[in-house]
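Trainee: Quick one: sequence plus predicted model below, questions after.
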Amino acid sequence: MRTAISSGRVVRLLPDAYVGAEHSDSFLARAHAALLWAGSAAAVSGTSAMFLWGLVESPPSHIEVLLPHPIHLNPPDWLVVRRRVRPPATAHIAGLAVLEPADAIVTGYGRLSPHTRAEPLYRAVRSGLVSPDALADAIRRAPRVAARRELSTRIAAAQAGAESFLEEVGLRSVFNTAEFAGLLPQHRVRCGDQTFRLDLYDPVTRTGIELDGAQFHDGSEARQRDVRRDAALASIGIQTVRFTFADIVQRPAWCRQTLAEVLRARER
């Protein structure tokens, strides 16, 4: 072992935690070393846990672990240790103890840059990995949460039916006036052997409202899919009105006016 270390073939990450030199920068290797060093009560948390659950694309530069409050350790620069009297429940991924998805989001949300925070939360909700109610329960149980107010507002939007940042803006800031109080978020419609989910639906006029984010609606294939979907819905009497990301974010008043005119015309 001494020979391997002195020759550089093995690297010491933490006390009693060594790894082959070629793997010394690996996220998984460092996470395993961190839990080995921190003890059986530790768990991967925060953005590190979000990465392991597949909610963020790239591994964070620092491994974050959560420990029971009385335990004190002096971590290296690449390891962040946070403490909590009663650590939440964990699951196991790749042999690592990892916070359950709701607690992973609550502990990691505020550590992400502001412009990247919404998608991981909504990705977890869309995929069924976590429910909005479970997120609300997790934030109630957490004593300290970075960006708590923003996260609470976003969870409330998810509970109201939002499954993306664009839908959140639509529900909270665009179609949130009294004249749109009857709109149903995330309404599912069966059309033949297909089921479609409408971002918003007006049951009085049978109008579907779609908020088209560039991530899911760019490209010829996506456009063709949207056209076919709209045609299928029209065959059962549902007209689809689509608003783009730019319209929702930059022209909310125009969106409100346009939809109000469509609904009045459909009602007639």
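Mentor: Cool, the structure landed. No experiment lies behind these values; they were computed from the predicted model shown.
Trainee: all contacts plus neighbour counts: C-alpha atoms, from now on.
Mentor: Will do.
Trainee: Tell me the first helix or strand C-terminal of the strand or helix carrying residue 34.
Mentor: Secondary structure from DSSP states H and E places residue 34 in helix 27-38. Proceeding N to C from helix 27-38, the next assigned helix or strand is strand 43-44, under DSSP H and E.
Trainee: want to compare, so here's the second one:
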Amino acid sequence: MIENYLRRHDGVITLAQARRAGISEFAVRRKVRSGRWRRCGSGVYFVDDRPFTAAARVRAAVWGRGPRAVASGLAAAWWLGLMTLEPAAVEVTVPRTASGRGSPGITLRRRDLDEQDVFEDRGLRVTGLALTVLEASARRGGGPKIMDSALQRRVDLADLQRTHVRNRGRYGAAAARRMLQAAAGGARSEAERLVVQLLRTAGISGWHANFTVGPYFVDFAFPAQRVAIEIDGWAFHSDRQAFQNDRSRQNWLALHGWQVLRFTWLDITGHPERVLAAIRAAISVR
């Protein structure tokens, strides 16, 4: 029974779980002394006959903070498959009244979560999908790409907005609010404003915004070099007709001697230096 339990829980077990399985505290201490079990935290152990995986690390960090602890932030995003790269530190949210402090590899957040924002996945308490998306999108190492990807297939914008309102004041709430506003329809116009700011700050001249080329408008154009810049919004907003229209315009421009650069809101907000480098390269060789 114990082996089956350990297999399902990444080799991690608490003292309370061991007792329920018929293993006394004395027997647990003996296993630790012998090196068969490794103590990971207060009342949490890892059976050291298997690899200490990322899942084991997250589980041990959360279970070691008590029964009300919840995996949150990037740890929750990784656990739920919203990102593939495991987080450098495991973020754990605990009630405001919980004792203890963070430790190396564990980031502690204190907040009383609504139960509708918590669920259990594979025996681990994790922030709900909508709250996880909001929090992970606002964390360094996460970013808007998590929200955009989740909106394409796993959560809807209205649910994110309701969850944001219910959890106002949390760490990263302001950044998440800006992303929600952009996702609601302002991403493209905001991206265009940021491109103007980037070009002016970089001292790049010779461009025109909302420029007419034949039967089409392009977001930005360098007429002398015949370089057009097109701004895309969030991927989850795209539909088949918009996709076809964009490709028809791009093909027409290419056939008439224009080079087209396409950037998304995520490119401009997350990698502005790459955007500028691509623009400089394009206008320098035309």
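Mentor: That came through fine. Computed from a predicted structure; not experimentally measured.
Trainee: tm score of chain vs chain?
Mentor: Taking TM-score structural alignment, normalised by the length of structure 1 as the basis, the two superposed chains have a TM-score of 0.60; 202 aligned residues with a Cα RMSD of 4.0 Å.
Trainee: re earlier: same for the helix holding residue 34 of structure 1, what does it pack against?
Mentor: strand 10-14, strand 17-20, strand 43-44, strand 63-68, strand 96-99 (3 or more Cα pairs under 8 Å, 6 or more residues apart in numbering; DSSP states H and E).
Trainee: Go again with 7 Å.
Mentor: Helix 27-38 of structure 1 sits against strand 10-14, with contacts defined as 3 or more Cα pairs under 7 Å, 6 or more residues apart in numbering; DSSP states H and E.
Trainee: ok, and what's touching the helix holding residue 34 of structure 1?
Mentor: Outside helix 27-38 of structure 1, the residues that touch it by Cα atoms under 7 Å, 6 or more residues apart in numbering are 13, 14, 15, 17, 23, 42, 43, 59, 63, 96.
Trainee: Most neighbours out of those, which is it?
Mentor: residue 43 (29 neighbours; other Cα atoms under 10 Å).
Trainee: quick one: what's aligned to it in structure 2?
Mentor: Using TM-score structural alignment, the partner of residue 43 of structure 1 in structure 2 is residue 70.
Trainee: Could you double-check that that match lies in contact with residue 90?
Mentor: No: checked against Cα atoms under 7 Å, the pair residue 70 of structure 2 and residue 90 is beyond contact range at 10.6 Å.
Trainee: Quick check: the gap between the closest residue in space to residue 259 of structure 2 that isn't next to it in sequence and residue 279 of structure 2.
Mentor: Closest residue to residue 259 of structure 2 apart from its sequence neighbours, by Cα to Cα, 6 or more residues apart in numbering: residue 227 at 4.8 Å. With distances taken as Cα to Cα, to the nearest Å, residue 227 of structure 2 is found 9 Å from residue 279 of structure 2.
Trainee: what about those two, which has more around it?
Mentor: Neighbour count, other Cα under 10 Å: between residue 227 of structure 2 and residue 279, residue 227 has more, with 21 against 18.
Trainee: May I have the residues that are in contact with that one?
Mentor: Per Cα under 7 Å, 6+ apart, neighbours of residue 227 of structure 2: 221, 258, 259, 260, 283.
Trainee: Please flag which of those sit within helices.
Mentor: Here DSSP state H is the test, and the contacts of residue 227 of structure 2 give residue 283 as lying in helices.
Trainee: Restricted to buried residues, select the contacts of residue 227 of structure 2 in ChimeraX.
Mentor: Buried members of the contacts of residue 227 of structure 2, defined by 16 or more other Cα atoms under 10 Å, are picked up in ChimeraX with:
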select :221,258,259,260,283
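Trainee: so which of the contacts of residue 227 of structure 2 comes closest to residue 266 of structure 2?
Mentor: residue 260 (18.0 Å; Cα to Cα).
Trainee: Quickly note the distance from the closest one to residue 222 of structure 2.
Mentor: 10 Å.
Trainee: what touches both of the two?
Mentor: residue 228.
Trainee: which residues in the stretch 101-250 of structure 2 form strands?
Mentor: Along the stretch 101-250 of structure 2, the stretches classed as strands by DSSP state E, counting those that start in this stretch are 106-110, 118-121, 124-127, 208-213, 216-222, 227-232.
Trainee: Over in structure 1, find the residue span the first one aligns onto.
Mentor: In other words, strand 106-110 of structure 2. Under TM-score structural alignment, the match for strand 106-110 of structure 2 is residues 79-83.
Trainee: in the matching stretch, what counts as buried?
Mentor: Quick answer for stretch 79-83 of structure 1 (16+ other Cα under 10 Å): 79, 80, 81, 82.
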